[in-house]
Structure formats: structure tokens, C-alpha cells
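A.B. asks: compute the structure for the input listed below.
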Amino acid sequence: MFLARVTGSVVCTQKVASMTGHKLLIVEPYRLDEKTRAKLTSTGRTFIAVDTLGAGEGELVLVCQGSSARLTPETKTLPIDAVVIGLVDSVHVDAKEVKAST
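C.D. replies: Coordinates of the predicted model:
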């Protein structure tokens, strides 16, 4: 699992039937700043993830990737490898809240 910021969405007019009705989000993974450990910074990569929770652009989310992405009731029959499984309210490291840089 990893933390990511939702940066956009993908619209597909043609896709496999099992994916009909599933929202696709562009997510950008974040990591803890190695030097300060006081903020989350972007990894500079992006992924497409299925949204099972109604996440919106700009939100910090928890993403599950790989075969584990198909272990939720909503995704068990989908041909996916990344899914949003949590909406993040806060992140605490070393007893301090850290923020994601924008």
C-alpha cells in the first residue's frame, strides 16, 4: 500500500464490460521526505487506480497495488492492479502530523 494524491481522472468510452461504471483516477504516489521526515513529497510517478470510495481531485488516498487490489468485494472480478482503499484524514510520523507538499 502507499499514499497518493488524486491528480485527475480518466474517461474511457470503450473498455471491457466488467469495468463499466467504475471511476478511474490518476494518482501520484507520495513518500516521506528522507531528510526532514516532516513532510510528504511526490515520487514524480503516476498510476491509474479504480476508485471504490468516491475520492476527489486533490485528496490524499491510500492505494493498494498488485494482485491485492483484487481482494476487495468491489474489485474481485476486475482486471486491475491498483485500487483506492482509503481516504486519508491525517498522517503522523514520530508523534507529529506531516503534511503532503502540493
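A.B. asks: CA atoms for contacts and neighbours, from now on please.
C.D. replies: Fine.
A.B. asks: specify the local secondary structure of the most centrally placed residue in the chain.
C.D. replies: The chain has V63 as the residue nearest its centroid, 3.8 Å off, counting by CA atoms, centre = their mean. Look at V63: counting by DSSP: H, G, I helix; E, B strand; the rest coil, its state is strand.
A.B. asks: so it touches L3, yeah?
C.D. replies: Yes: applying CA atoms under 8 Å as the test, V63 and L3 come out as touching, 6.2 Å apart.
A.B. asks: please give the structure of this sequence too, so both can be compared:
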Amino acid sequence: MIIGKVVGNVWATRKDEALNGFKLLVVKPLDEYTERDIPTIVATDIIGAGIGDNVLVVKGSSARKALDKNNAPIDATIVGIIDEVDIDDN
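C.D. replies: Model prediction:
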């Protein structure tokens, strides 16, 4: 799983039919431990996340399984909104 922050929305009038009805959000993955800069991703949202939320994202086949859409062209899905993250600096 990936921890990320929702930074935007994606609207696509024309897209693969399998994506119809899905909310698409732009997520900036966060690396709280090393603070690396990781490129943004687009993820489907099944839990009602919004801009500014810290979220849990699954990728690959897990992303499709979370949606029960094994044949859809989906690579990332938001599966949780994070309340708090504790990291041990040692």
C-alpha cells in the first residue's frame, strides 16, 4: 500500500467504458521517512476521499480487486482515508 495526499481531481468525458461511474483523483505519494519526491498518480476512489485527505492506495491487481473490476484498466485505487501516521525515527 501507498500513503498519499489527494491533490486534485481528474475529469475525462471520453474514456474506456469500464471507467464510467468512477471518481478519479490525483494522489501525491508521500514518503514520510525519507521525504523523497515521488511522481503523482491517478487513482479511482471508492470511499469518498477529497482534496487534502491523506489516503491509502493499492496498486496493480489489488486496485482492480478492490473495485471488483478485474478487466478494467485501473492501476490504483484509494481504499482508506488516514487519520494519523506515527513514524519511529530510530
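A.B. asks: contact partners for the equivalent of the residue nearest to the centre of the first structure over in the second structure?
C.D. replies: Using TM-score structural alignment, the equivalent of V63 of the first structure in the second structure is V57. Applying CA atoms under 8 Å, 6 or more residues apart in numbering to V57 of the second structure gives the contacts M1, I2, I3, G4, A43, A76, T77, I78, V79, G80.
A.B. asks: drop anything exposed from those residues.
C.D. replies: Using 16 or more other CA atoms under 10 Å as the burial test, the contacts of V57 of the second structure include I3, G4, A43, A76, T77, I78, V79, G80 as buried.
A.B. asks: and the gap between the fourth one and P39 of the second structure?
C.D. replies: A76 of the second structure sits 14 Å away from P39 of the second structure, taking CA to CA, to the nearest Å as the criterion.
A.B. asks: swap in the first one?
C.D. replies: From I3 of the second structure over to P39 of the second structure the distance is 13 Å, taken as CA to CA.
A.B. asks: shared neighbours of these two, anything?
C.D. replies: Common contact partners of I3 of the second structure and P39 (CA under 8 Å, 6+ apart): P29.
A.B. asks: can you give me the helices for the second structure?
C.D. replies: Applying DSSP state H to the second structure gives helices spanning 61-67.
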